[in-house]
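1. sharing a sequence plus its predicted fold:
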Amino acid sequence: MWRRLLALIIKEMLAIWRDPKGRAVILVPPLLQLIIFAFAMTMEVRNVDIAVLNLDHGRSGREIVAGFEGASAFDEIIQLQSVSQIRETIDSQRVIAVVHIGQDFSRRIEAGQPADVQIILDGRKSNASQIVNSYLSAIIARVSAAAYSGGAPPEAVQVRHWFNPNLEYAWFTLPGLVATITLLTTIIVTALSVARERELGTFDQLLVSPLRPMEIVI
């Protein structure tokens, strides 16, 4: 069985490879799909602009702004001067989010009291704004956890990712995409092979060969 199946596979691959259209079907669509789905259609948000209204000007407030400036997801950090600028900045779509840091933020952090930071999102871009919200919240949480008043800093759990240590989105999706695209390409190639046999009038010869119907389907 395996010898017959291997011979049929080799015969079909040679027939497809000799046909220019067959080569195009095998190579071009899978490569395009792999590039588009892995690198173009991602759930990452990059190179977006945000605005910051920092009324605190204390150490913790400056560290939060510095964290935003060091994040690769943000392109430009627009500094606002008053609360009245927030609505106009969001309505004009200059930014996707505005971070409002209150006047007593650093003082409350140093005193060990709860301190609030307001994040205003552009709801017209619901998916992107929620992802940006998670980025901003993570930076704010990291700075707030590092800010302490005397004594040793709080212990934190250090997470190390063995697979994909940089958490690149493409490496999460590539393995599954390769398997899915290979499956779809195999189905297309099978349909093309059957159509070619019908077109050339050799399908009946294939049926009277020693191959079983299941082997032909495989």
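-> Thanks, I have the structure now. Residues are numbered from 1 along each chain as shown.
2. C-alpha from now on. contacts and neighbour counts both.
-> Will do.
3. what comes up buried for the helix ranked longest in the chain?
-> Ranked by number of residues, the top helix in the chain under DSSP state H is helix 169-200. Buried residues in helix 169-200, counting neighbours by 16 or more other C-alpha atoms under 10 Å, are found at 170, 174, 177, 181, 185, 189-190, 193.
4. need those in JSON lines (columns: distance to residue 49).
-> Shown next, in JSON lines, are the buried residues of helix 169-200 (distance: C-alpha to C-alpha, whole Å):
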{"residue": "170", "distance to residue 49": "23"}
{"residue": "174", "distance to residue 49": "29"}
{"residue": "177", "distance to residue 49": "31"}
{"residue": "181", "distance to residue 49": "35"}
{"residue": "185", "distance to residue 49": "40"}
{"residue": "189", "distance to residue 49": "46"}
{"residue": "190", "distance to residue 49": "48"}
{"residue": "193", "distance to residue 49": "51"}
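5. please compare the first structure with the one that follows:
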Amino acid sequence: MVVKKQKVKFEVYKATDSDDHPVNIVGLLQQSNSLRNDQKEVKLYGVTVRIDKFEKLILDDQTLRKFPGLELVYFHMTKLRDDGLAITKERKDNLENLDLDADEYLAEDINCIFDTKNCLMFIQRNFHSLSITGVCNYLVKMHKKIAKIDKTYDKDTYEELNLKFKPVPDKEILKGIAESDNYRRIELSFANASLESFKGQETLNKF
């Protein structure tokens, strides 16, 4: 059996509230994924977005020994565009539009792994897929949508999900920046990547 290895680049973010306390989004992800497709769809920037898959990852014994208590979940999100692409069979041919039926879309996806213990999210995204801001906006809107579905929503008492994703720095990239002398100005703002800081803090779970 041939084993194929491929490097995959992940961006890393920490889920926090406005006070930089960790926010556990697992309950929201799980509840969103359990809805019907039409219920878990949200319009962002005029494009339909939805979560398509959610599952807990099974970790091997070696990983668990190295990282006791580690729990990871995987979820997949899709941005659905209904505008056509220009296609051609050969370089000399004229471009033609790709016609889509009324119920067909161009699916551009994003893959995410969430560390429930440290509230860290690893995302692998395609060029036209959802951005981290889009993921955040989707979850905020789904939080409100679920409250309406569950009939617990009251516009006078409802509190919007307090969520943001702060990037975790890549130490190798920062090292390269520090050694460079070919820049005029740079400003960096990152999440606190120290796992020790999570001890004693209550993990927020909205569900």
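-> On my side now, so go ahead. Just so it is clear, the structure is predicted and the values come from calculations on it, not from any experiment.
6. superposed, what's their TM-score?
-> Here the TM-score for the pair of chains, by TM-score structural alignment, normalised by the length of structure 2, is 0.22; 74 aligned residues with a C-alpha RMSD of 5.4 Å.
7. and the furthest pair within the buried residues of helix 169-200 of structure 1?
-> Across these, the longest distance by C-alpha to C-alpha is 32.9 Å; it joins 170 and 193.
8. remind me what the lengthiest helix in structure 2 packs against, helices and strands.
-> In structure 2, taking DSSP H as the definition, the longest helix is helix 132-149. Other helices and strands packing on helix 132-149 of structure 2, by 3 or more C-alpha pairs under 8 Å, 6 or more residues apart in numbering; DSSP states H and E, are helix 26-33, strand 41-44, strand 164-167.
9. tell me which residues of the second one are tucked away?
-> When burial is assessed from 16+ other C-alpha under 10 Å, strand 41-44 of structure 2 yields the following buried residues: 41-42, 44.
10. go through those residues and name the one nearest residue 65 of structure 2.
-> Residue 65 of structure 2 lies nearest to residue 41 out of the buried residues of strand 41-44 of structure 2, by C-alpha to C-alpha, at 38.8 Å.
11. that closest one against residue 50, yeah?
-> Yes - with contact defined as C-alpha atoms under 8 Å, residue 41 of structure 2 reaches residue 50; the gap is 4.6 Å.
12. one step back: just the angle between the longest helix of structure 2 and helix 26-33, please?
-> Direction vectors for helix 132-149 of structure 2 and helix 26-33, defined by axes from the mean of the first three to the mean of the last three C-alpha atoms, to 10 degrees, enclose an angle of 70 degrees.
13. so which bits of helix 132-149 of structure 2 are buried?
-> By 16+ other C-alpha under 10 Å, the buried positions in helix 132-149 of structure 2 come out as 132, 135-146.
14. got it, and stretch 130-143 of structure 1?
-> Result for stretch 130-143 of structure 1 [16+ other C-alpha under 10 Å]: buried residues 130, 132-133, 135-136, 139-140, 143.
15. that older thread, who are the packing partners of the longest helix of structure 1?
-> Under the contact definition 3+ C-alpha pairs under 8 Å, 6+ apart, helix 169-200 of structure 1 sits against helix 20-35.
16. try it again with 10 Å
-> Contact here means 3 or more C-alpha pairs under 10 Å, 6 or more residues apart in numbering; DSSP states H and E; on that basis helix 169-200 of structure 1 packs against helix 2-18, helix 20-35, helix 203-207, helix 213-217.
17. residue 74 of structure 1: which of these is closest?
-> Nearest of those (C-alpha to C-alpha): helix 20-35, 24.0 Å.
18. next, the angle helix 169-200 makes with that closest one.
-> Using the same axes, to 10 degrees: helix 20-35 of structure 1 against helix 169-200 is 160 degrees.
19. any idea which helix or strand comes after helix 20-35 of structure 1?
-> strand 48-54 (DSSP states H and E).
20. any shared contact partners between residue 41 and residue 50 of structure 2?
-> Taking C-alpha atoms under 10 Å, 6 or more residues apart in numbering as the criterion, residue 41 of structure 2 and residue 50 both touch 32, 78-80, 138, 142.
21. the buried residues of stretch 130-143 of structure 1 in helices, which ones?
-> Those of the buried residues of stretch 130-143 of structure 1 lying in helices (DSSP H): 130, 132-133, 135-136, 139-140, 143.
22. farthest-apart pair in these, please.
-> The widest separation within those (C-alpha to C-alpha) is 20.1 Å, between 130 and 143.
23. could you dump the ones in helices among the buried residues of stretch 130-143 of structure 1 to a markdown table with distance to residue 53 of structure 1?
-> Converted to a markdown table, these look like this (distance: C-alpha to C-alpha, whole Å):
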| residue | distance to residue 53 of structure 1 |
| --- | --- |
| 130 | 20 |
| 132 | 17 |
| 133 | 16 |
| 135 | 17 |
| 136 | 14 |
| 139 | 16 |
| 140 | 14 |
| 143 | 17 |
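24. separation between residue 74 of structure 1 and residue 188 of structure 1?
-> Computed as C-alpha to C-alpha, to the nearest Å, the residue 74 of structure 1 to residue 188 of structure 1 distance reads 42 Å.
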